[in-house]
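A.B. asks: got a sequence here, can you model it:
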Amino acid sequence: MTLAALDITFDPSDRAEPWRFAPVAGPDPARCVIGRTPEEAERLLPRVFNLCGGAHGAAAAAALGRDAGPDAVAARLAVARQERIRDHALAVLHDWPTLFGLEPDRAALGRIGGGAADRRALAQHLASGDPDLAAASAADLDAWIDEGASPAARVLARLRQAAEPLIGRAELPSPTRTDFAAALHDGAPPMPRETTILDGWREAPLVAALLAREGASLVTRFVARLLDLLAGLIDAPDPAPVPAASPGLGRAWAARGLLAHQARVENGVVTAYHVLSPSAWNLAPGGLLTRVLTALPIGPNTPMLARIAIASVNPCVPVRLRVETPEGALHA
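C.D. replies: Coordinates of the predicted model:
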């Protein structure tokens, strides 16, 4: 099944099963390259999967055997990273403030398209100083949030007020190469795994300290995404190296996690092609989003916490949340 959307219903009156998940199936876009040459497929796939087209392009090139040397690989990965920066910036400067009732920082968002100086200035604006937050301690982060001198700090302050560390905490192992191969073969993950931008930041001092203190909390997940944005803005080394390609299999980091492409080429044409998005893992039955939502306390604030939880997972397909009330269903 190709996941096109996920419908979630929260019914607080149902004490046995307050959360219901209904995956929505859609057509498989990857089938459009069957019968085409690898060159045609490489050009077409980033347009078909245009949400994270750069990352899909990098994974497709590797899967199709189209890597034309280290310079070409580096260029593709640079495009994918710029895409991550734009996605993160939109979240940090617009979507997250809106979620927490703050004003979006549209002026700062406009700097994304500028040169290196503009981007470094944006990083300093987001960090209210040194953009190397990854080297900070958990206590440093707490003080930075309390100071509230940057838009990102103010968002995290609202998040801390809304959700204690244990609320919505859930964690699964990252998929291995064997897991990817099995999922691509079967068309669905064989077991619960997660792949999010947090994976690449686990060794950073700040994230390691947060994981030790409060686990994979909502705050930890938001912080990892902020760090990925800051690192991209100042052109710091990418903390998450792309796994090595193998014949017919290519992977690349997107803003939402690690995606994979698998290709079979026979007699110069593509005869089979499969794509596995991060949401195939994170939104799977019993997967990360299910576990995060079912870890939320049931009460008046649950719908708001659910929206925060969904933002922390950052799905790549629409997730529609419906809340059942005595007056009828509301879309949250």
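A.B. asks: C-alpha only now, for contacts and for neighbours.
C.D. replies: OK.
A.B. asks: show me where the stretch 101-250 of the chain has its strands.
C.D. replies: In the stretch 101-250 of the chain, the strands defined using DSSP state E, counting those that start in this stretch lie at 249-254.
A.B. asks: how about the helices in it?
C.D. replies: 106-109, 116-127, 138-147, 151-162, 177-186, 205-214, 218-233 (DSSP state H, counting those that start in this stretch).
A.B. asks: got the buried residues for the fourth one?
C.D. replies: Residues of helix 151-162 classed as buried by neighbour count (16 or more other C-alpha atoms under 10 Å): 151-159.
A.B. asks: hmm, back to that, single out the most deeply packed of the helices of the stretch 101-250 of the chain.
C.D. replies: Neighbour counts (mean count of other C-alpha atoms under 10 Å) averaged over each of those peak at helix 218-233, with a mean of 24.
A.B. asks: determine the set of other helices and strands touching it.
C.D. replies: For helix 218-233, the contact count by 3 or more C-alpha pairs under 8 Å, 6 or more residues apart in numbering; DSSP states H and E identifies helix 70-90, helix 116-127, helix 151-162, helix 205-214, helix 302-313 as packing neighbours.
A.B. asks: residues contacting the nearest residue to residue 76 once chain neighbours are set aside?
C.D. replies: Distances taken as C-alpha to C-alpha, 6 or more residues apart in numbering place residue 58 nearest to residue 76, at 5.4 Å, with adjacent residues excluded. The contact partners of residue 58, taken as C-alpha atoms under 8 Å, 6 or more residues apart in numbering, are 73, 76-77, 80, 250-252.
A.B. asks: one more to line up against the first:
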Amino acid sequence: MSDPGGSLDIQLTPSSGGLLCTIASTRPVAAASAFAGRTPEETTARLPLLFSICARAQAGACAAAFEQASGVLPSLLIRGRREAAIAVETIREHLWRVLLDWPPILNEPPCRDDMAAVLALSNRILARLDPAGDLFSVGAGAAAGQAPGLDVLLGDLTDLLTRRIFGIAPEHWLNLIGDPSGFERWCRKTETVAARLLRSLLESGEASLGQTPITALPRLSDEDLIARMSAPDWAEFVARPTWQGQPRETSPFTRVHPLPLIEVYGAGLLVRLAAQLTEVATGLRLLSRGSAGSAATQATLGSANGIGLGRVFAARGMLAHLVRIEDGRVRDYRILAPTEWNFHPRGVVARALESLPPGPEDQVRRQAELLITAIDPCVAFKLTC
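C.D. replies: Okay, here's the model as predicted:
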């Protein structure tokens, strides 16, 4: 049975000039057209059934698009609660990689018990943030104030991250990002799976693998993005997006961009993995301070002209939903996801893989899988070397 979310087929072929990478995608990038003819309420109810990965980020972009199209600006309390839920989801998505995908790279079993604890805690936190399950409904107005018991749950999450991920308080770990020598000491002396994987890259000389000339997606105006997603070739754009004729990257690395570490280790594998850890610690900080997601979503009061754009910074990058409403029903619905930017056939993943040095097939495969995991597709992939 085929995966309803699609998949990526990544092939590396040796050539006289080095590796050549081809990326083919079966992702259903036009699946949101199924919402045509639906009401906003029907669409928001069906969206989680169609897009289960990063479901709250998808719901946040959906609600924001409909609200902008209708000239509705949700309250600060609603926006803050939505952003907190997306922050929890982002932490969970990154920890899924750290606890389940990183250990096998070290020839160790996945940390399933730890991930089960993360899932249980995140579900309880999300239930406190959205007790009625209507937080992402269009024009939501029920959520208000501090969620009861949230501080205790966030304390439990902090303790878990301290013991199983960072080995030190997450807030203390964030200070190391600006101190390359302190960061390296942490890698070499800490025994969590995260530290040991980064240490293995330092010891193997693989820390700088995968540097590319692909630049970050710039901050785009609503007008520019709406125009591009509404153009006659919109289907090609959302399948293989470029900006000003060039593939771009949108990822934890482009959001965090830890310059001190880049200056020492280069913009490669080690810094990309560290960026995922940084987002975990930063998300926890924002949740604990009650300011989660202050930069996660872009809420704009629409003109009520029936056109709305919702943007959310999801775990893997910028997610954009564009909706056009006529007579209270969806005429067009389009989604631009971060995976299409990062796994563009000539994008950051392809260029990073082509930069790998020649070597035995098992070495190339291992390094390629590391890079793909670091940039992180939201779907399954098949790698052929």
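A.B. asks: how close are the two chains, by TM-score?
C.D. replies: Remark: TM-score between the superposed chains equals 0.87 [TM-score structural alignment, normalised by the length of structure 1]; 317 aligned residues with a C-alpha RMSD of 2.3 Å.
A.B. asks: can I get the helices and strands packed on helix 218-233 of structure 1 in a markdown table including distance to residue 227 of structure 1?
C.D. replies: Output for those, formatted as a markdown table (distance: least, C-alpha to C-alpha, whole Å):
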| stretch | distance to residue 227 of structure 1 |
| --- | --- |
| helix 70-90 | 10 |
| helix 116-127 | 10 |
| helix 151-162 | 11 |
| helix 205-214 | 9 |
| helix 302-313 | 14 |
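A.B. asks: pretty sure residue 335 of structure 2 sits in a strand.
C.D. replies: Yes - counting by DSSP: H, G, I helix; E, B strand; the rest coil, one finds residue 335 of structure 2 located in a strand.
A.B. asks: residues contacting it?
C.D. replies: Residue 335 of structure 2 neighbours (C-alpha under 8 Å, 6+ apart): 29-30, 32, 238, 319-322.
A.B. asks: of those residues, just say which sits nearest to residue 376 of structure 2.
C.D. replies: The nearest member of the contacts of residue 335 of structure 2 to residue 376 of structure 2, counting by C-alpha to C-alpha, is residue 319 at 14.5 Å.
A.B. asks: map residue 298 of structure 2 onto structure 1.
C.D. replies: The alignment partner of residue 298 of structure 2 in structure 1, by TM-score structural alignment, is residue 244.
A.B. asks: pretty sure residue 217 of structure 1 contacts residue 168?
C.D. replies: Yes - contact criterion C-alpha atoms under 8 Å: residue 217 of structure 1 and residue 168 qualify, at 6.5 Å.
A.B. asks: measure residue 176 of structure 2 to residue 277 of structure 2 for me?
C.D. replies: 12 Å (C-alpha to C-alpha, to the nearest Å).
A.B. asks: I meant residue 22 of structure 2, not that one.
C.D. replies: Taken as C-alpha to C-alpha, the span from residue 22 of structure 2 to residue 277 of structure 2 is 29 Å.
A.B. asks: in a markdown table, list the helices of the stretch 101-250 of structure 1 along with distance to residue 308 of structure 1.
C.D. replies: Formatted as a markdown table, the helices of the stretch 101-250 of structure 1 follow (distance: least, C-alpha to C-alpha, whole Å):
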| stretch | distance to residue 308 of structure 1 |
| --- | --- |
| helix 106-109 | 21 |
| helix 116-127 | 20 |
| helix 138-147 | 18 |
| helix 151-162 | 8 |
| helix 177-186 | 28 |
| helix 205-214 | 17 |
| helix 218-233 | 8 |
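A.B. asks: of all those helices, which one comes closest to residue 284 of structure 1?
C.D. replies: Residue 284 of structure 1 sits nearest to helix 177-186 of all the helices of the stretch 101-250 of structure 1, at 11.5 Å, using C-alpha to C-alpha.
A.B. asks: secondary structure element for the residue nearest to residue 76 of structure 1?
C.D. replies: Taking DSSP states H and E as the definition, residue 58 of structure 1 sits inside helix 53-63.
A.B. asks: average distance between that helix and structure 2?
C.D. replies: Superposed on structure 2, helix 53-63 of structure 1 shows a mean distance of 0.5 Å to its aligned residues (mean C-alpha distance after the TM-score superposition for structure 1).
A.B. asks: which residues in structure 2 does that helix match up with?
C.D. replies: Going by TM-score structural alignment: helix 53-63 of structure 1 matches residues 55-65.
A.B. asks: repeat for stretch 258-277 of structure 1
C.D. replies: Stretch 258-277 of structure 1 covers residues 318-337 of structure 2 once aligned (TM-score structural alignment).
A.B. asks: list the contacts of the closest residue in space to residue 269 of structure 1 that isn't next to it in sequence.
C.D. replies: Excluding the flanking residues, the one nearest residue 269 of structure 1 by C-alpha to C-alpha, 6+ apart is residue 37, at 4.4 Å. Residue 37 of structure 1 sits next to 268-270 when contact means C-alpha under 8 Å, 6+ apart.
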